[in-house]
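J.: sharing a sequence plus its predicted fold:
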Amino acid sequence: MAEETNAPAAGDLRGRRRGQGELEAQVLAVLQRAPGPATAGWVQEHLDGGLAYTTVITILSRLHAKNAVSRTRSGRSYLWQAASDAAGLAALRMRRVLDGEPDRDAVLASFVTALLPHDEELLRALLDSASADPAVADRES
């Protein structure tokens, strides 16, 4: 007798827990592939997994609050456009975690000591190039 399973079909987003920010990243990726500003309905149609329209609107609104997407009024609805990429969204999440901690120095020190050697080298190179950039130097003063 075949065993019954409640597991979702491949590609189906319903019925399983998603990692923090996973849906936001998927919606952002769909918007980046759009030929131009897109409606929430267009985004919904191009997502795998049959999310409810209201869920897509909620995700788009959250991305808008994070400045990851922009929106312009079109009749009674909005047209949405990506303003950031997945890396920018991940960086925002990292900054929010850091901002929520009382001892930023300890958190940053712990983060840096846990980096793989290649990642540490990359971070040092990025920090060096950022400190040489006059726009970044102006922001720090």
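T.: Thanks, I have the structure now.
J.: going by C-alpha atoms from here, please, whenever you check contacts or count neighbours.
T.: Noted.
J.: distance check, Ala109 against Glu120.
T.: Using Cα to Cα, to the nearest Å, Ala109 is found at 12 Å from Glu120.
J.: comparing these two, which residue is more hemmed in?
T.: Counted by other Cα atoms under 10 Å, Ala109 and Glu120 do not tie: Glu120 has more neighbours, with 14 against 10.
J.: that one should be in a strand, yeah?
T.: No: according to DSSP: H, G, I helix; E, B strand; the rest coil, Glu120 belongs to no strand; its state is helix.
J.: alongside the first one, take a look at this:
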Amino acid sequence: MASLGDLERSVMELLWSTEGAHTANELRDALPVGDESGRGVATTTVLTVLSRLERKGFVARAREKRPHRYRALLSREEHTAELMREVLDQSSDRDAALARFVGTVSTGEAATLRRVLDELAQR
């Protein structure tokens, strides 16, 4: 899975935190002000970022009418799980990597892991 730059991450955070699909202008208006001059990001810059995100498989573009609308293809949680899977796939010893990861989780997170594993075992 491709990594995200700062602006790409900001756009994805907006798409993940809101319902439905959005135009580049709507996303531009919702982005925090860009630099110390108080100027925001240009619409063309947002369109470029959205095009990159589409090529990377993060967003889908509805082309039926203009302006085009963009929506996230994966939820934030699905994206995080994919990143975790990618990192795990790069490990030469998956069992050791999993054991180390599990050793770092909180008591609440461990309970969640137990619950999810129990649900998987019952399928």
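T.: Good, I have the coordinates. Everything numeric here is computed off the predicted structure, so don't read it as measured data.
J.: kindly provide the TM-score of these chains.
T.: Once superposed, chain against chain, the TM-score is 0.66 (TM-score structural alignment, normalised by the length of structure 2); 113 aligned residues with a Cα RMSD of 3.0 Å.
J.: matching residues in structure 1 for stretch 93-111 of structure 2?
T.: Using TM-score structural alignment, stretch 93-111 of structure 2 lines up with residues 103-121 of structure 1.
J.: ranges for the strands of structure 2?
T.: Assigned by DSSP state E, structure 2 shows strands spanning 59-62, 69-72.
J.: just send the ones you listed back as CSV, with mean neighbour count too.
T.: Shown next, in CSV, are the strands of structure 2 (neighbours: other Cα atoms under 10 Å):
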stretch, mean neighbour count
strand 59-62, 18
strand 69-72, 22
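J.: for Ala21 of structure 2, find the nearest of these.
T.: Closest approach to Ala21 of structure 2 among the strands of structure 2 (Cα to Cα): strand 69-72, 4.5 Å.
J.: mean deviation of the closest one from structure 1?
T.: On superposition with structure 1, the mean distance recorded for strand 69-72 of structure 2 (mean Cα distance after the TM-score superposition for structure 1) is 1.6 Å.
J.: structure 2: helices as residue ranges?
T.: Taking DSSP state H, the helices of structure 2 run over residues 6-17, 24-30, 43-55, 76-89, 94-102, 107-122.
J.: now distance to Pro67 of structure 2 too, for these, in JSON lines please.
T.: Listed next are those as JSON lines, based on distance: least, Cα to Cα, whole Å:
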{"stretch": "helix 6-17", "distance to Pro67 of structure 2": "16"}
{"stretch": "helix 24-30", "distance to Pro67 of structure 2": "8"}
{"stretch": "helix 43-55", "distance to Pro67 of structure 2": "11"}
{"stretch": "helix 76-89", "distance to Pro67 of structure 2": "25"}
{"stretch": "helix 94-102", "distance to Pro67 of structure 2": "44"}
{"stretch": "helix 107-122", "distance to Pro67 of structure 2": "41"}
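J.: Ala62 of structure 2 is nearest to which of these?
T.: helix 43-55 (11.1 Å).
J.: now the angle from that closest one to helix 6-17?
T.: Relative orientation of helix 43-55 of structure 2 and helix 6-17, computed by axes from the mean of the first three to the mean of the last three Cα atoms, to 10 degrees: 70 degrees.
J.: mean shift between helix 43-55 of structure 2 and structure 1?
T.: For helix 43-55 of structure 2, the mean deviation from structure 1 after alignment is 4.3 Å (mean Cα distance after the TM-score superposition for structure 1).
J.: contact partners of that helix?
T.: Helix 43-55 of structure 2 is contacted from outside by 7-8, 11, 24-25, 27-28, 59-61, 70, using Cα atoms under 8 Å, 6 or more residues apart in numbering.
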